[in-house]
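**Q** When you get a sec, could you give me coordinates for this:
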Amino acid sequence: MSYQTAAQAKEKYTAKMGDKLGPQFHELRQEVIYLNRKWMEYITLFGTKPTRVQLMNATAPVFFRTVQDVFYDDMLLHIARLTDPSQMGKFSNLTFQNLSDLINDEKLKAKVDPLLKSALEQSEFCRDWRNKLVAHRDLDVAINGTADQINGGTREQVNKIIATLSEILNAIELHLTEGSTHYTFDGHTGGAKDLLFFLDDGKRRHDERRARIVSNKATPDDLAARDV
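**A** As a prediction, the model looks like this:
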């Protein structure tokens, strides 16, 4: 498979889909690729197996709890942005809600519209979470209630909405270009899994150094001050 730049991809989709649908399809495709990549990193850290969470808790629990919360908030924000109304005040948005009006092929529209409806329904909790806890701080929730009253969704729900957004784009791409995009990421160099290996190596070395110190067998390097 040959590599193409983002500019080349945009040019290809514009040529195949037209000047109105093509550019917006390309940008939404880029967003969903990034969305999938971020979610894969989150799941790699926090949703794969308990031993990974135990490793993070044994090394920097406060930091990784912050990472977990910020990561998840960002995912819901990203999904909310992509499914927001086309127009908010005087501003126009890049959103999946634009797609139906940009599709001229009635057969394709009949396939895409139910998926769009599902995407909006599935992502409703993302907008509620964003509006009351992340982008804004709901006064009633802050004073009289707790965040537990707001549905933050589950990993399964996030998986489902990401899959639906990917399905929408592939339905359009397959119909108009006879191609498709593999949106699911299996990992990449420099990602979360590499971080886990470094954490594991560091934890092992830390435990070995501590054992030497406790048994009065410390080396000069064990006791040397370090500047990180």
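**Q** alpha carbons only for contacts and neighbour counts from here, please
**A** Fine.
**Q** ok, the residue nearest to Ala192 when sequence neighbours are not counted to Thr66 distance?
**A** Distance criterion Cα to Cα, 6 or more residues apart in numbering; nearest residue to Ala192, sequence neighbours excluded, is Glu41 at 5.6 Å. Noted for Glu41: a distance of 15 Å to Thr66, by Cα to Cα, to the nearest Å.
**Q** who has more neighbours, these two?
**A** For the pair Glu41 and Thr66, the greater number of neighbours falls to Glu41 (19 against 11), based on other Cα atoms under 10 Å.
**Q** so the more buried one is in which element?
**A** Using DSSP states H and E, Glu41 sits within helix 21-46.
**Q** swap in Arg210?
**A** Element membership of Arg210, judged by DSSP H and E, is helix 192-214.
**Q** how about this one, so we can line them up?
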Amino acid sequence: MNRDKTAEEVKQEMIDKMGIDFGSLFYSLRNELLWLTYRWIEFRELYGTKETRIEIMNSSAPFLFYTIQNVLWENLLLGVAKVMDRPESRGKKNITFKSIPLFIKEQPFHDEIMSIFINLETESSFCRDWRNRWIAHKDHALSVDEGSAKPLEVATRLKFRTVLELMHELYNKVSLKYLGSQTAFEFLSSDRGAISLLNLLEKGLLYEQERLKKKLNGDWSQNCFQSKV
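**A** I've put the predicted structure just below:
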């Protein structure tokens, strides 16, 4: 009977096939990329799919969902900036996609990976700009709205999706080469996440509308305030 591998088994396979340094790095990047992808899925389901979902959130708890939108968006930008940092800073190693080419010795494959990576680095520059000048640090000129301040790079859902897809491509190229397998990131979905919440909120809003209708029709009985089981 086939079964899913445990996290330890996945890590050990990577170490066995890629060596301890490369395998450990690649396993950590896998976890970061999966977690980043799942957060993106939740953000997209809430704020980037249907206008009716925005209406549900605005009718339920507008300030809360506005806060979640900003916090989650900044967290996504930070997630990209984190794994696109230098391999080493102040003498300490980082888990970053920039380390991958350092382990690839076969020249043709190294060139192929570098081509994707250069594109990824260019496309993800807006994430680092936001991290450096607005999220992790507060640029003075931007904060006080000085006329000489350089505007932040434009950050959109489309640009973020492009970056994430390049990360998926880079990861899968390396995974196929050394592990003989790929991850179908495009088919990932969250279980009991944003969609579940929106469905519950929609039912609650419909119930509140029905209750208000009863009150307007003069039905102030206790039953009109009780949910049906």
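**Q** Could you point out the helix or strand that follows the helix holding Arg210 of structure 1?
**A** Criterion used, DSSP H and E; the element after helix 192-214 of structure 1 is helix 220-223.
**Q** superposed on structure 2, where does that following helix end up, distance-wise?
**A** Its matched residues in structure 2 lie on average 4.0 Å from helix 220-223 of structure 1 after superposition (mean Cα distance after the TM-score superposition for structure 1).
**Q** Which positions in the helix holding Glu41 of structure 1 come out as buried?
**A** Residues 21-29, 31-33, 35-42, 44-46 are the ones in helix 21-46 of structure 1 that count as buried (16 or more other Cα atoms under 10 Å).
**Q** could you give the angle of the helix holding Arg210 of structure 1 to helix 21-46?
**A** For helix 192-214 of structure 1 against helix 21-46, the angle by axes from the mean of the first three to the mean of the last three Cα atoms, to 10 degrees is 20 degrees.
**Q** Tell me the mean distance between helix 192-214 of structure 1 and structure 2 once they are aligned.
**A** Looks like 0.9 Å for helix 192-214 of structure 1 (mean Cα distance after the TM-score superposition for structure 1).
**Q** For that helix, grab the matching residue range in structure 2.
**A** Taken onto structure 2 by TM-score structural alignment, helix 192-214 of structure 1 occupies residues 194-216 there.
**Q** what does the matching stretch contact?
**A** Contact partners of stretch 194-216 of structure 2, identified using Cα atoms under 8 Å, 6 or more residues apart in numbering, comprise 42, 45-46, 53, 56-57, 59-60, 220, 224-225, 227.
**Q** Kindly report the same for stretch 147-156 of structure 1.
**A** Applying Cα under 8 Å, 6+ apart, the external contacts of stretch 147-156 of structure 1 come out as 125-126, 128-129, 133, 141.
**Q** what about the closest residue in space to Asp222 of structure 1 that isn't next to it in sequence, distance to Thr189 of structure 1?
**A** Nearest non-adjacent residue to Asp222 of structure 1, counting by Cα to Cα, 6+ apart: Arg209, 6.1 Å away. Distance, Arg209 of structure 1 to Thr189 of structure 1, using Cα to Cα: 29 Å.
**Q** So for those two, which sits in the more crowded spot?
**A** Arg209 (17 against 8).
**Q** Check the spacing between that one and Lys203 of structure 1 real quick.
**A** Arg209 of structure 1 is 10 Å from Lys203 of structure 1, by Cα to Cα.
**Q** got the contact list for Asp128 of structure 1?
**A** Asp128 of structure 1 makes contact with 150-151 under the criterion Cα under 8 Å, 6+ apart.
**Q** swap in the one 4 residues further on?
**A** If you count contacts by Cα under 8 Å, 6+ apart, Lys132 of structure 1 has them with 138, 141.
**Q** What does it correspond to in structure 2?
**A** That one, Lys132 of structure 1, aligns with Arg133 by TM-score structural alignment.
**Q** quick check, its match in a helix?
**A** Yes: counting by DSSP: H, G, I helix; E, B strand; the rest coil, Arg133 of structure 2 is found in a helix.
**Q** And it, how far from Cys127 of structure 2?
**A** From Arg133 of structure 2 across to Cys127 of structure 2, the span is 10 Å (Cα to Cα).
**Q** Then Arg3 of structure 2?
**A** Applying Cα to Cα, the value for Arg3 of structure 2 to Cys127 of structure 2 is 37 Å.
**Q** These two: which is more packed in?
**A** Using other Cα under 10 Å as the criterion, Arg3 of structure 2 and Cys127 rank with Cys127 on top: 26 against 5.
**Q** wait, isn't the more buried one in contact with Leu78?
**A** Yes: Cys127 of structure 2 is within contact range of Leu78, at 6.8 Å (criterion: Cα atoms under 8 Å).
**Q** returning to what we had before: quick one: which of the contacts of stretch 147-156 of structure 1 is nearest to Val158 of structure 1?
**A** Cys126 (9.0 Å; Cα to Cα).
**Q** wait, what's in contact with that closest one?
**A** Cys126 of structure 1 neighbours (Cα under 8 Å, 6+ apart): 76-77, 79-80, 152-153.
**Q** Check the gap between it and Leu133 of structure 1 for me.
**A** Distance from Cys126 of structure 1 to Leu133 of structure 1, by Cα to Cα: 10 Å.
**Q** same check, this time on Ile43 of structure 1
**A** 22 Å.
**Q** Next: Val141 of structure 1.
**A** 9 Å.
**Q** Which one of these two is surrounded by more residues?
**A** More neighbours surround Leu133 than the other of Val141 of structure 1 and Leu133, with 18 against 15 (other Cα under 10 Å).
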